[in-house]
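S.K.: Quick one: sequence plus predicted model below, questions after.
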Amino acid sequence: MAFEGLADRLQSTLQKIRGKGKLTEADVNEMMREIRLALLEADVNFKVVKDFIKRVKERAIGQEILQSLTPGQQVVKIVHDELKQLMGGEQSKIAVASKPPTVIMMVGLQGAGKTTTTGKLANHLRKQLNRKPLLVAADIYRPAAINQLQTLGKQLSLPVFSLGDKVSPVEIAKQAIEKAKEEHQDYVLIDTAGRLHIDEELMQELVDVKEAVKPDEIYLVVDAMTGQDAVNVADNFNEQLDITGVILTKLDGDTRGGAALSIREVTDKPIKFVGMGEKMDALEPFHPERMASRILGMGDVLTLIEKAQTNIDENKAKELEKKMRTASFTFDDFLEQLGNVRKMGPLDELIGMLPGANKMKGLKNVQIDEKQLVHVEAIIQSMTPKEKESPEIINASRRKRIAKGSGTTIQEVNRLIKQFDEMRKMMKQMTGMQKGKGKKKGNFPFPFM
């Protein structure tokens, strides 16, 4: 997961001073050394690290901090604020042209995921912003690039404009915009040709497209896993094209995160979106404050709520709440909720968005086995409708039948039924709980934990 090593180092360093009643300049110097090493190990640009440390140190050794009653907490806040500023300060929203369509040029090196990201962005525009995007196949050089975009368009039920590979990208882009006007589409996403490295001839073609269509946004797609190379690529493209923003792909992969912390400072251009997975809905608007909170272990409740709102039907949620209050929650309800949660993304990533999850016993670095969830679903699906509604009727012979039908063991069936029963009891207690009463210790009552 991106930032994992950096997050662990920074959280460990800041924990040492968080509760200190008094902070000396020597404490601050020691902390700065640790933070500097953590950032460099995360592949953050050296100059960016140097400037960041200087800013934090200047604020941390101010008299109001050293004489504060909670100096450790004040320094944590300073590091959070400076991390947020390093990544852009505020979310940079997507442009909206005064007269539709809004034109977005997608540029980048081959292998960064530019064409797939173009599809993801179109999907985001339609689902989250209720827009009507047109995808434009202007990469006439890479074999199957046009087919790839057309396949994505079909998968997403979105229109794709193409004139084949014999017409110039400039002409394709110009005609696509006219088509969008005719069809009343309000966004045009131009998938331009990638390149293996910065190529003068192809770069000139991008300049020509830019001059011809005057795009409202030019998004550079870069692979976060390439580290400092991503920053160098961004700097070069920005110099040639004056990009308006960056989309970082593969930020969910095994990357140290240095690109996300360096690009804004080096190019002075915002990170607009981040790719957090393979699925077509795995593109998130980039929020510097939320990312800073995640890195420092403060959670990211707002993104968690947004994911829930996107994937969970409001009316069904109200119905579920009623069932929980009346203790009539069934295995069918549980199965439905399990499906909703899985739609929101990898469970270990969701847990990482909970404030303080890194300090909760059993949750730090938790690895949730997706195979276990498949077993849970198989067990429930092997029950009869009556058994799902009233688990108390499931006797020994029924358990044996369910285990055989689901390809699991009787022990797994027993464990699921026991944990489900505990969960229902806890729901009943929580809904009837009065202030200061009814607290009960126990394991987290979900079969996948």
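M.R.: Sure, I can see it.
S.K.: Please count neighbours and contacts with C-alpha atoms only from this point.
M.R.: Fine.
S.K.: S406 is in contact with R399, isn't it?
M.R.: No - checked against Cα atoms under 8 Å, the pair S406 and R399 is beyond contact range at 10.5 Å.
S.K.: Would you map the helices across the stretch 1-150 of the chain?
M.R.: 4-18, 25-41, 46-60, 63-66, 71-86, 114-129, 145-156 (DSSP state H, counting those that start in this stretch).
S.K.: Of all these, which one comes closest to P447?
M.R.: Closest to P447 of the helices of the stretch 1-150 of the chain is helix 4-18 (Cα to Cα; 25.8 Å).
S.K.: Would you mark the buried spots in that closest one?
M.R.: Residues E4, G5, L6, A7, R9, L10, Q11, T13, L14, I17, R18 are the ones in helix 4-18 that count as buried (16 or more other Cα atoms under 10 Å).
S.K.: Now do the longest helix along the chain: which elements does it pack against?
M.R.: Assignment by DSSP state H gives helix 410-432 as the longest helix of the chain. When contacts are defined as 3 or more Cα pairs under 8 Å, 6 or more residues apart in numbering; DSSP states H and E, helix 410-432 sits against helix 314-325, helix 396-406.
S.K.: got the buried residues for that helix?
M.R.: By neighbour count with 16+ other Cα under 10 Å, helix 410-432 contains the buried residues 410, 412-414, 416-417, 419-420, 422-424, 426-430.
S.K.: chain center to that helix: distance?
M.R.: Relative to its chain's centre, helix 410-432 lies at 31 Å (Cα atoms, centre = their mean, to the nearest Å).
S.K.: Pull the residues that contact it.
M.R.: With contacts defined as Cα atoms under 8 Å, 6 or more residues apart in numbering, helix 410-432 is touched by 324-327, 329, 376, 379, 391, 399-400, 402-403, 438, 445-447.
S.K.: If you go by neighbour count, which of the residues you listed are buried?
M.R.: Buried subset of the contacts of helix 410-432 (neighbour count, 16+ other Cα under 10 Å): 324-325, 327, 329, 376, 379, 391, 399-400, 402-403, 445, 447.
S.K.: just these now: which is nearest V301?
M.R.: Distances from V301 to the buried ones among the contacts of helix 410-432, taken by Cα to Cα, are shortest for P445, at 21.4 Å.
S.K.: and here's the other structure:
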Amino acid sequence: MAFESLTDKLQNVFKSLRSKGRLTEEDVKAALKEVKMALLEADVSFKVVKQFISSVQERAVGEDVLNGLNPAQMVIKIVNEEMTALMGSETTEIELQPGKSKTVIMMCGLQGAGKTTTAAKLAGKFKIKGKKPLLVACDIYRPAAIDQLEINAKKQEVDFFSMGTDVSPVEIAKAGLEYADKNGNLVVFLDTAGRLQIDEEMMKELCDIKEAVTVHQTLLVVDAMTGQDAVNVASEFNDKVGIDGIILSKMDGDSRGGAALSTKAVTGKPILYVGMGEKLSDLEQFYPDRMASRILGMGDVLSLIDKAVEANAQRDEEKDREMAQKMKKGKIDFEMYLESMKQMRNMGGLSSIMSMLPGMGKISDDQLPDEKQLARMEAIVLSMTPEERQNPKLMSPQRKFRIAKGSGNDIAEVNRFIKQFEQMQKMMKKMPGLMGGKRGGFGKFGGFGGFPGGGKFF
């Protein structure tokens, strides 16, 4: 989970501060020394850490803080504010050309950073906004990159342009823009070639493209898991090519978070998006204040709400009404369980949701159902007939044995799941309106909390 290691260390520091009734200047300095070590271990740039600690200490040792009613909370508040400022303070959008003018965005980065996939993810977001994006394959050195971009374009249902590997990237870029003019594409993504390391040939190629065509935005994709190296890569690209924004990929696999905390401070360029998974929908807008809150273990409820709204937009209105009627009558069935699992996946899965809830960093993994456990439960429901899903009372021993065999589970697992489901049914009947929400019976966050395997904390 992103920032897991850093969050745990900072939580321990803040817990120590809260245990003291009053704080002295020495208490603050000792706490900030531990914060400094935690940031360095998270692979944050030494210069950035030094400046950050200096700024926090300057504000935290003031008389108003140390003699305040809740000095520990004031120090945490200052750390939160300075961390937000470190990452950019304000959310930055990709700047588009006004009206019907097309916007040309050049994607660049090292090989393996996730540049091609990120281009497709962005195209999908702009498609939703009605901008009719076009993906142009300018990487002539890896035929697989062209195939990958085309496959992802089809998945996202956006336009794709390629001229193979025998034409120069500059010519492909020119032809791609002509294609965009003819087809009315308003946002054009140039997917350029990457290298295993920065070299002059790659930089020259990028500069040649920028000289040959008008590039409105140059976006750099860096692998967050490379830590400090990601910051060095961003600095090199900015110095030699010039970038307008940064996208951090693979943030879901980085437990340290040093790249997110260093990149903006070192390059001066904003972080626009963060990649939080391999699916084409796993790209989140970067909000510095929300990210700081998540790092400090305070959760990120606003982003969770955004995910819930996005998931709700994909829901079937008629099915929602049917579910709402069932809820009102207290008739909970296994179809509703499948729907809740679908909504949870649309919101990024259980681990993604848990990372955004305040205090959930204190919950150990063995207290939560893992993804494999949820998949087994879903397999049980999928092994039922439509009649069995809609009428749980049909469950006879013979049917349970058939379901266990069909789902690859032990009969005891099936019995346990059905018993949990029956208990949940009884609870829901005693508490009418428990899951009520504006859009039917699933409530604000998709309504998976009451179902077996949905977690003990919803």
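M.R.: Nice, thanks for sending it over. This structure is a prediction, so every number in the text was calculated from the model and none was measured.
S.K.: circling back: tell me which of the contacts of helix 410-432 of the first structure is nearest to K307 of the first structure?
M.R.: Closest to K307 of the first structure, out of all of the contacts of helix 410-432 of the first structure and judged by Cα to Cα, is F446, at 20.2 Å.
S.K.: hang on, that closest one in a helix?
M.R.: No - counting by DSSP: H, G, I helix; E, B strand; the rest coil, F446 of the first structure is located in no helix; its state is coil.
S.K.: Can you tell me what it aligns to in the second structure?
M.R.: In the second structure, the residue matched to F446 of the first structure (TM-score structural alignment) is P452.
S.K.: tell me the most buried of the helices and strands packed on helix 410-432 of the first structure?
M.R.: Highest mean neighbour count among these (mean count of other Cα atoms under 10 Å): helix 396-406, with a mean of 16.
S.K.: Average separation of that one from the aligned part of the second structure, please.
M.R.: Comparison of helix 396-406 of the first structure with the second structure after fitting gives an average deviation of 3.2 Å (mean Cα distance after the TM-score superposition for the first structure).
S.K.: Check which helices and strands that helix sits against.
M.R.: By 3+ Cα pairs under 8 Å, 6+ apart, helix 396-406 of the first structure packs against helix 370-381, helix 410-432.
S.K.: Can I get those in CSV including distance to N45 of the first structure?
M.R.: Output for those, formatted as CSV (distance: least, Cα to Cα, whole Å):
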stretch, distance to N45 of the first structure
helix 370-381, 36
helix 410-432, 48
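S.K.: I305 of the first structure is nearest to which of those helices?
M.R.: When these are ranked by proximity to I305 of the first structure (Cα to Cα), helix 410-432 comes first, at 20.8 Å.
S.K.: ok, the residue most central in space within the second structure to N12 of the second structure distance?
M.R.: Nearest to the centroid of the C-alpha atoms of the second structure, with distances taken as Cα atoms, centre = their mean, sits M276, at 3.6 Å. If you measure M276 of the second structure against N12 of the second structure using Cα to Cα, to the nearest Å, the figure is 26 Å.
S.K.: Tell me where the stretch 151-300 of the first structure has strands.
M.R.: Counting by DSSP state E, counting those that start in this stretch, the stretch 151-300 of the first structure has strands at residues 160-161, 187-191, 217-223, 245-249, 271-275, 283-285.
S.K.: about what we covered before: would you list the helices of the stretch 1-150 of the first structure in CSV and tack on distance to A317 of the first structure?
M.R.: Below are the helices of the stretch 1-150 of the first structure laid out as CSV (distance: least, Cα to Cα, whole Å):
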stretch, distance to A317 of the first structure
helix 4-18, 33
helix 25-41, 42
helix 46-60, 44
helix 63-66, 45
helix 71-86, 34
helix 114-129, 20
helix 145-156, 27
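S.K.: isn't D252 of the second structure right up against A2?
M.R.: Yes - contact criterion Cα under 8 Å: D252 of the second structure and A2 qualify, at 5.0 Å.
S.K.: And the buried ones among the contacts of helix 410-432 of the first structure, which is closest to T70 of the first structure?
M.R.: The shortest approach to T70 of the first structure among these belongs to P445, at 36.7 Å (Cα to Cα).
S.K.: For that closest one, give me its contacts.
M.R.: The contact partners of P445 of the first structure, taken as Cα under 8 Å, 6+ apart, are Q419, F420, E422, M423.
S.K.: how near is it to Q150 of the first structure?
M.R.: Counting by Cα to Cα, the separation of P445 of the first structure from Q150 of the first structure is 45 Å.
S.K.: same check, this time on E58 of the first structure
M.R.: Look at E58 of the first structure and Q150 of the first structure: by Cα to Cα, they are 53 Å apart.
S.K.: Please apply the same query to F286 of the first structure.
M.R.: 27 Å.
S.K.: next one: I198 of the first structure
M.R.: I198 of the first structure sits 26 Å away from Q150 of the first structure, going by Cα to Cα.
S.K.: Point me to the residue sitting farthest from the middle of the first structure.
M.R.: Most distant residue from the mean C-alpha position of the first structure: S397, 45.1 Å away (Cα atoms, centre = their mean).
S.K.: tally of neighbours for I305 of the first structure?
M.R.: 11 (other Cα atoms under 10 Å).
S.K.: host element of the aligned partner of it in the second structure?
M.R.: By TM-score structural alignment, I305 of the first structure lines up with I305 in the second structure. Assigned by DSSP states H and E, I305 of the second structure belongs to helix 301-313.
S.K.: What residues sit buried inside that helix?
M.R.: Buried residues in helix 301-313 of the second structure, counted by 16+ other Cα under 10 Å: V301, S303, L304, K307, A308, A311, N312.
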